[in-house]
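Asks: structure of the sequence below:
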Amino acid sequence: MNEQKIMLKVITLGDSNVGKTSLFYNYMYGKFIYHRSCSIDFCSKELMIENQHVSMMVWDTFGQERFHSLGYAYYRGAHCYTLCFDIHNEKSFDSLEKWMDDTKTYCFESIPFILIGTKSDIPRTDKSISKARIEQWCKNIEDQGIIDKVHYFETSSKLSKNITESYNAAAKLAFKHYNKNQNPPITTPAIVLLEEVKPGHCC
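Replies: Now for the predicted structure:
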């Protein structure tokens, strides 16, 4: 086993009130928590990715995106990001490419992302974002060469649906992004949870 521990940073992006923080808490603590705050925070999980000890730090905005104050410190060193929207909120869907543009501004290199639609426990209506529209959006992004394949998950924090699956996919992409410039490359991703969550805080 390779004893060197790799630090992977996964950041959370998307409009306010789409459920990003509930998603964050559900993944870290395994339950739905309604929480509002105005600070940037993070927690880490210890993972084993194909015999490689990895500490994945998941960062959440905790409402800071309302003040347009994420900046370089939030984006710096990120290996992957979760791009979130509310499947019942048109504006949050329209904002996705704005958040992608921010990563181009604040990150020194192109980083991969996972697309997450939240609040899937609420039945779709005529005003909801259809799966066909989401599939077409993903295809457009792939056709532009921004990312080879958009991994999309519809999640529910209340039902704990697709939370672990989406973050495991983010961990694999983050590991691959970290690993691609290593010489020699480390391994191909597969995930095992090692330890409990370790909280952190960034003012």
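Asks: when you work out contacts or count neighbours from here on, use the C-alpha atoms and nothing else.
Replies: Fine.
Asks: most centrally placed residue in the chain?
Replies: residue 82 (2.1 Å; Cα atoms, centre = their mean).
Asks: I'd like to know how far it sits from residue 166.
Replies: Distance, residue 82 to residue 166, using Cα to Cα, to the nearest Å: 8 Å.
Asks: got it, and residue 140?
Replies: 21 Å.
Asks: which of those two has more neighbours?
Replies: Using other Cα atoms under 10 Å, the more surrounded residue of residue 140 and residue 166 is residue 166, with 20 against 13.
Asks: that's a strand at that one, yeah?
Replies: No: counting by DSSP: H, G, I helix; E, B strand; the rest coil, one finds residue 166 to be helix, located in no strand.
Asks: hmm, it is touching residue 157, no?
Replies: No: contact status for residue 166 versus residue 157: not in contact, 11.9 Å apart, counting by Cα atoms under 8 Å.
Asks: how about the contacts made by the nearest residue to residue 178 once chain neighbours are set aside?
Replies: Of all residues not flanking residue 178 in the chain, residue 79 sits nearest, at 6.5 Å (Cα to Cα, 6 or more residues apart in numbering). Residues in contact with residue 79 (Cα atoms under 8 Å, 6 or more residues apart in numbering) are 8, 9, 10, 111, 112, 173, 174, 175, 177, 178.
Asks: to compare against the first, here's the next sequence to fold:
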Amino acid sequence: MGKDRPNGADFSVQNGGKRQPNRQMSTELYDMASKVMLIGDSGVGKTCLLVRFKDGAFLSGSFISTVGIDFRNKVVDVEGTKVKLQIWDTAGQERFRSVTHAYYRDAHALLLLYDVSNKASFDNIRAWLGEINEYAQEDVVIMLLGNKADMTSERVIRTEDGERLANEYNVAFMETSAKTGMNVDLAFMAVAKDLKMKKTRKPTDPKFSVTDYVNQEKQSVGCCSS
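Replies: Predicted coordinates for the structure are as follows:
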């Protein structure tokens, strides 16, 4: 069983790769650790999504964009297995892209975000998927997230558009809202469950489908679950 170092704070990796400890400490026991990256254009809500999942809070108002890479831990229980998600929040700006590429190689899962009220962020998803194909592991878990689903009056990307793109690339998809918490926990838990199943599945066991799991969970608890 793993355990964070007694003085093992989460880290921010910024300004070309310098590691700086964050304030929060983590000493919670875990059975397995997996690296999850949040990627997508600047301003799509990656940091807000992470803070909502990690702390159950919403970053309202203006805040400084992520510079380089920011790193947080959260341990979740997946059917009795303690899974530590090492969640990396990446900067979407082009000037930090080379820094981000270096972290793709050992990522176990990638949450790719666009903003449903920003057409450009959706149009750029194909380019992001191209980068994933070039830099990430072949068996990396990918989930497409249409974030800011609470912005109904500003929406320009339909749910069907996101579903169609996800089907084209054979990746899981859902819409989320860091503001209301809609589907945020479900997104991370679906990824954690997939990663856990990959490590524990026997050759004769059926393959776990993130898409099927997400659809089942949304049907059982309602589409606007937090």
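Asks: who touches residue 140 of the second structure in this structure?
Replies: Counting by Cα under 8 Å, 6+ apart, residue 140 of the second structure has contacts 107, 108, 109, 110.
Asks: how far away is the aligned partner of residue 89 of the second structure in the first structure from residue 21 of the first structure?
Replies: Matched to the first structure by TM-score structural alignment, residue 89 of the second structure sits across from residue 60. Residue 60 of the first structure sits 7 Å away from residue 21 of the first structure, going by Cα to Cα.
Asks: just the buried positions in the lengthiest strand in the first structure, please.
Replies: Criterion DSSP state E: the longest strand present in the first structure is strand 2-14. Applying a neighbour-count criterion of 16 or more other Cα atoms under 10 Å, one finds 6, 7, 8, 9, 10, 11, 12, 13, 14 buried in strand 2-14 of the first structure.
Asks: now these in JSON lines, with distance to residue 128 of the first structure?
Replies: Shown next, in JSON lines, are the buried residues of strand 2-14 of the first structure (distance: Cα to Cα, whole Å):
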{"residue": "6", "distance to residue 128 of the first structure": "40"}
{"residue": "7", "distance to residue 128 of the first structure": "37"}
{"residue": "8", "distance to residue 128 of the first structure": "34"}
{"residue": "9", "distance to residue 128 of the first structure": "31"}
{"residue": "10", "distance to residue 128 of the first structure": "28"}
{"residue": "11", "distance to residue 128 of the first structure": "26"}
{"residue": "12", "distance to residue 128 of the first structure": "22"}
{"residue": "13", "distance to residue 128 of the first structure": "20"}
{"residue": "14", "distance to residue 128 of the first structure": "17"}
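Asks: for residue 74 of the first structure, state which of these is nearest.
Replies: residue 11 (7.6 Å; Cα to Cα).
Asks: aligned to that closest one, what sits in the second structure?
Replies: Using TM-score structural alignment, residue 11 of the first structure pairs with residue 37 in the second structure.
Asks: just checking, that match touches residue 88?
Replies: Yes: under the criterion of Cα under 8 Å, residue 37 of the second structure makes contact with residue 88 at 4.7 Å.
Asks: tell me the contacts of residue 38 of the second structure?
Replies: Per Cα under 8 Å, 6+ apart, neighbours of residue 38 of the second structure: 46, 87, 88, 89, 90, 110, 111, 112, 113.
Asks: tell me the two of those residues that are most distant?
Replies: 87 and 113 (14.2 Å).
Asks: more neighbours: those two, which one.
Replies: Neighbours per residue (other Cα under 10 Å) separate residue 87 of the second structure from residue 113, with residue 113 holding more: 28 against 24.
Asks: name the element the counterpart of that one in the first structure belongs to?
Replies: When the first structure is aligned by TM-score structural alignment, residue 113 of the second structure is paired with residue 84. Assigned by DSSP states H and E, residue 84 of the first structure belongs to strand 80-86.
Asks: repeat that for residue 211 of the second structure.
Replies: helix 210-221.
Asks: and for that helix, what's in contact with it?
Replies: Contacts for helix 210-221 of the second structure (Cα under 8 Å, 6+ apart): 171, 172, 173, 186, 187, 190, 191, 194, 224, 225.
Asks: so what secondary structure elements neighbour the strand holding residue 84 of the first structure?
Replies: strand 2-14, helix 90-94, helix 96-106, strand 113-118, helix 163-179 (3 or more Cα pairs under 8 Å, 6 or more residues apart in numbering; DSSP states H and E).
Asks: let me have those in JSON lines, extended by distance to residue 74 of the first structure.
Replies: Output for those, formatted as JSON lines (distance: least, Cα to Cα, whole Å):
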{"stretch": "strand 2-14", "distance to residue 74 of the first structure": "8"}
{"stretch": "helix 90-94", "distance to residue 74 of the first structure": "20"}
{"stretch": "helix 96-106", "distance to residue 74 of the first structure": "9"}
{"stretch": "strand 113-118", "distance to residue 74 of the first structure": "15"}
{"stretch": "helix 163-179", "distance to residue 74 of the first structure": "16"}
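Asks: and of these, who's closest to residue 38 of the first structure?
Replies: strand 2-14 (14.6 Å).
Asks: and that closest one with strand 113-118, angle?
Replies: Calculated by axes from the mean of the first three to the mean of the last three Cα atoms, to 10 degrees, strand 2-14 of the first structure forms an angle of 50 degrees with strand 113-118.
Asks: quick one: strand 2-14 of the first structure to strand 80-86, angle?
Replies: Using the same axes, to 10 degrees: strand 2-14 of the first structure against strand 80-86 is 30 degrees.
Asks: okay, the angle between strand 2-14 of the first structure and helix 163-179?
Replies: Using the same axes, to 10 degrees: strand 2-14 of the first structure against helix 163-179 is 120 degrees.
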